[in-house]
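[1] Pasting the sequence and the predicted model now:
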Amino acid sequence: MNLGDFNDLEVAREVDFGMYLSSDDGDLLIPRKYIPAGTHVGDVLRVFVYRDSEDRLIATTLEPYVRVGQFAALSVRDVSTTGAFLDWGLEKDLFLPYRNQRRNVRPGERATVFVYLDETTDRIVASAKWEWFLKTDPFPGKAGDAADLFVAEETDLGYKMIVDGTHQGLVYHNEVFRPLRLGDVLTGYVKQVRPDGKLDLSLQKPGYDEALAASEALLTYLRDAPNGLLPLGDKSEPDDIYRRVGMSKKVFKKALGALYKQGLVHLAPEHTQLLNQAE
């Protein structure tokens, strides 16, 4: 049986409060509220197996946000003297011990973690030191390859990404033209494999013009803005531009120019207006 994962287990017997499923580690309970209607003794159920608050094996048909051996961005429910407790979609929260934290976390924030089975306690735990669980061998891909990216952390330089679930890479802030949130999964592209083995990444296909990507993102912001009016223009401060649309002023001006040439916007020093919504 795989603890912290899904298992196909046979119903051994029924009791008032649920059913017991047979496994190599002994019978375990699935509470009645999780039993699909029409289930009988002898049926096989696909269940997720973990430990309850008293460390007993228990089964559920709920789908957790993460399983053992996976990365996830989870919300902190509570903290105690021993660690933090994360919401992973099940009744009993996932434990994040202090020893597995890089800094103290607070209730309500999200943290990227790797989930594993502690060999000493046989408990499912999380670690915010997620880099420790990436592969150390060279990345098997090359520049130009598409890859699955998991947004793991925001830094001063950009966003740290987990690439294909195995390696670490970075997308620089000035190349991000849409809001990103911890835990987002998206397709990206390898720009460069650095000598230290880490990867420079892009959210645009190789050769895709930066101004074109930025103009498409800016057009989305304008369409979502009230009356198609965005309070940013050629004279806006760089910090205000970056805070609102996540672009450097240089990239923002390129995007404005591209939209203006297409006849889509009216430009003013402090704002930009979609022409089809202008008065």
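    Perfect, I can see it now.

[2] rest of the way, CA atoms for contacts and neighbours
    OK.

[3] got the contact list for the residue nearest to Y98 when sequence neighbours are not counted?
    Computed as CA to CA, 6 or more residues apart in numbering, the closest residue to Y98 that is not its neighbour in sequence is G83, at 4.5 Å. Neighbouring residues of G83 by CA atoms under 8 Å, 6 or more residues apart in numbering: 95-98.

[4] The same query, at a cut-off of 10 Å, please.
    Remark: with contacts taken as CA atoms under 10 Å, 6 or more residues apart in numbering, G83 is in contact with 95-101, 104-105.

[5] ditto for L230
    Going by CA under 10 Å, 6+ apart, L230 touches 218, 221-224, 244-245, 270-274.

[6] need those residues in CSV with secondary structure, can you?
    Formatted as CSV, those follow (DSSP: H, G, I helix; E, B strand; the rest coil):
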residue, secondary structure
L218, helix
Y221, helix
L222, helix
R223, helix
D224, helix
R244, helix
V245, helix
E270, coil
H271, coil
T272, strand
Q273, strand
L274, strand
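
[7] Just the buried ones from those?
    Buried members of the contacts of L230, counted by 16 or more other CA atoms under 10 Å: 218, 221-222, 245, 272-274.

[8] ok, those residues vs V41, which is closest?
    The shortest gap between V41 and any of the buried ones among the contacts of L230 belongs to Y221, at 56.0 Å (CA to CA).

[9] circling back: show me the contacts of G83 that map onto strands.
    Members of those lying in strands (criterion: DSSP state E): 95-97.

[10] Make JSON lines out of those residues and add distance to R32 and neighbour count.
    Output for the ones in strands among the contacts of G83, formatted as JSON lines (distance: CA to CA, whole Å; neighbours: other CA atoms under 10 Å):
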{"residue": "F95", "distance to R32": "25", "neighbour count": "23"}
{"residue": "L96", "distance to R32": "29", "neighbour count": "24"}
{"residue": "P97", "distance to R32": "31", "neighbour count": "18"}
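
[11] Unless I misread the structure, V76 falls within a helix.
    No: under the criterion used here (three-state DSSP), V76 is strand, not part of a helix.

[12] What number of residues are in the vicinity of it?
    If you count neighbours by other CA atoms under 10 Å, V76 ends up with 22.

[13] ok, structure two:
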Amino acid sequence: MKFNGQIVTAHVTDHNEKEVFAQYDGVTLAIDRQELHALPEVGSELAGFAYENKHGEARLTTRLPKVGRDHYAFAPVVEVRRDLGVFVDIGLPDKDIAVSEDQLPELNRLWPQRGDRLMIALTTDKKDRLWGNLADETIIQAVANRAKPDQMNADVTATAYRLKMAGTRVLTDDFYLGFIHPSQRDVEPRLGQVLHARVIGISDQGELNLSLKPRAYEAIGDDAAMILAVLQHDPAGKIAYTDKSDPDAIKQVFGISKGAFKRALGHLLKAGLIKEEAGYTILLKTNGNASQET
């Protein structure tokens, strides 16, 4: 079917209890009657998206899919086939679209998994079969916005669209370009993986530099977070307890052992959130955690 994946206007020829039939370019297309508000008359015109479903049957749907031959959009991955590629859902009721393994990373561990998403448009091969075509850098650049200075330290949700040795390129949900250097991740993201990152810089080109690592105060653990909260609520931003304090006093005030207290202080010191001085633990000025220290 040479017009597979195109929007066409077909002429209604017949119908039954479940389907309406329309003809275009000598091909009879079936339409689900439930899509239609009213039964069209024979001879009238009906516009929709023409395609062959997974059984090879010619279909027409008035519910246009998210993507088209010239229209790129994100589509969720619904199946992974190591011998073929991955399949994505573009909104058709009885067909998913394959993205060939030729467009996927060489390493299988970096292939998209179910629930990831790929920005694609539709294309056809020599046999007029529909395939998903990944958006290249030119397409991504065309839809992207220029980042603003006030986005520093913001949390963003982004999708990995290109994997390179130098790092991972992503597009945020707000259509800003982002880059994740290998030093700002623990594991390399998959193609199509949806990531939760934070902005750590903005390039001269208006792209976001992102990190997948938590902020220091987000990675310190429950005991350290509790001590940090006590420091933040103290008017002077300090407490008269250090790793040298009496174990019973620590237990009475904080409800944890001296060992746990020392480990928690160690995390806070390593994160650069506190210092110990003259028998006090003192809160340092950090992003979003300013003490009263001058």
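    Structure received. Predicted model, so just to flag it, every value in this text is computed and none were measured.

[14] TM-score for the pair, please.
    The TM-score (TM-score structural alignment, normalised by the length of the first structure) is 0.51; 204 aligned residues with a CA RMSD of 5.1 Å.

[15] Could you work out the most separated pair of the contacts of G83 of the first structure?
    Pairwise distances across the contacts of G83 of the first structure peak at 13.7 Å for F95 and N104 (criterion: CA to CA).

[16] Now for the two: what residues contact both?
    In the contact map built from CA under 10 Å, 6+ apart, the residues linked to both F95 of the first structure and N104 are 79, 83-84.

[17] what does A249 of the second structure align to in the first structure?
    Counting by TM-score structural alignment, A249 of the second structure lines up with no residue in the first structure.

[18] which other helices and strands contact the one helix or strand A249 of the second structure maps to?
    A249 of the second structure belongs to helix 247-254 when elements are defined using DSSP states H and E. With contacts taken as 3 or more CA pairs under 10 Å, 6 or more residues apart in numbering; DSSP states H and E, helix 247-254 of the second structure sits against helix 222-233, helix 258-270.

[19] follow-up on the earlier one: now, which of the buried ones among the contacts of L230 of the first structure sits nearest F133 of the first structure?
    Using CA to CA, V245 is the member of these that sits closest to F133 of the first structure, with 33.2 Å.

[20] Would you confirm that G169 of the first structure contacts E154?
    No: at 11.8 Å, G169 of the first structure does not count as touching E154 under the criterion of CA atoms under 10 Å.

[21] Now do the helices in the stretch 1-150 of the first structure.
    The residue ranges that make up helices in the stretch 1-150 of the first structure, judged by DSSP state H, counting those that start in this stretch, are empty, as it has none.

[22] how about E41 of the second structure, what does it touch?
    E41 of the second structure neighbours (CA under 10 Å, 6+ apart): 11-15, 20.

[23] Buried subset of the residues you listed as a ChimeraX selection?
    A single ChimeraX command suffices to select whichever of the contacts of E41 of the second structure are buried according to 16+ other CA under 10 Å:
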select :11,12,13,14,15,20
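
[24] could I get the contacts of E41 of the second structure as TSV with distance to D125 of the second structure?
    As requested, those are arranged in TSV below (distance: CA to CA, whole Å):
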residue	distance to D125 of the second structure
H11	27
V12	29
T13	30
D14	31
H15	32
V20	28
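
[25] what two of the contacts of E41 of the second structure have the greatest distance between them?
    Taking CA to CA as the measure, the contacts of E41 of the second structure span a maximum distance of 11.9 Å, between H11 and H15.

[26] Show me whatever sits in contact with both of those two.
    Where contact means CA under 10 Å, 6+ apart, the residues bridging H11 of the second structure and H15 through contact with each are 21-22, 40-42.

[27] how many other residues sit next to whatever residue of the second structure lines up with T121 of the first structure?
    Counting by TM-score structural alignment, T121 of the first structure lines up with K127 in the second structure. Neighbour count of K127 of the second structure, defined by other CA under 10 Å: 8.

[28] K127 of the second structure against K2, yeah?
    Yes: distance between K127 of the second structure and K2: 8.6 Å, which falls inside the contact criterion (CA under 10 Å).

[29] ok, so what distance separates R67 of the first structure from G89 of the first structure?
    Between R67 of the first structure and G89 of the first structure the computed distance is 11 Å (CA to CA, to the nearest Å).

[30] Contacts only, for S100 of the second structure.
    When contacts are counted by CA under 10 Å, 6+ apart, S100 of the second structure touches 81, 83-87, 131-134.

[31] what separates it from G26 of the second structure, distance-wise?
    For S100 of the second structure relative to G26 of the second structure (CA to CA), the value is 30 Å.

[32] Tell me where the stretch 1-150 of the second structure has strands.
    Along the stretch 1-150 of the second structure, the stretches classed as strands by DSSP state E, counting those that start in this stretch are 6-15, 19-24, 27-32, 45-52, 58-61, 73-81, 85-88, 97-100, 117-124, 130-134.

[33] Out of the ones you listed, flag the one nearest L210 of the second structure.
    Short answer: strand 117-124, nearest of the strands of the stretch 1-150 of the second structure by CA to CA, at 19.4 Å.

[34] Comparing that closest one with the first structure, how large is the average distance?
    Strand 117-124 of the second structure differs from its equivalent in the first structure by a mean of 2.6 Å after superposition (mean CA distance after the TM-score superposition for the first structure).

[35] Against which helices or strands is that strand packed?
    Identification of packing neighbours for strand 117-124 of the second structure by 3+ CA pairs under 10 Å, 6+ apart yields strand 73-81, strand 85-88, strand 97-100, strand 130-134, helix 137-143, strand 155-164.

[36] mean distance, the first one to its aligned residues in the first structure?
    To tie it back to what came earlier, the one meant is strand 73-81 of the second structure. Between strand 73-81 of the second structure and its aligned partner residues in the first structure, the average distance after superposition works out to 2.7 Å, using mean CA distance after the TM-score superposition for the first structure.

[37] Buried residues, that strand. List them.
    Of all the residues in strand 73-81 of the second structure, those buried under the rule 16+ other CA under 10 Å are 73-80.

[38] who touches that strand?
    By CA under 10 Å, 6+ apart, the residues outside strand 73-81 of the second structure that reach it are 65-67, 85-91, 96-101, 111-121, 132, 134-135, 159, 192.

[39] ok so, going back, name the residues contacting each of G169 and E154 of the first structure.
    160-161.
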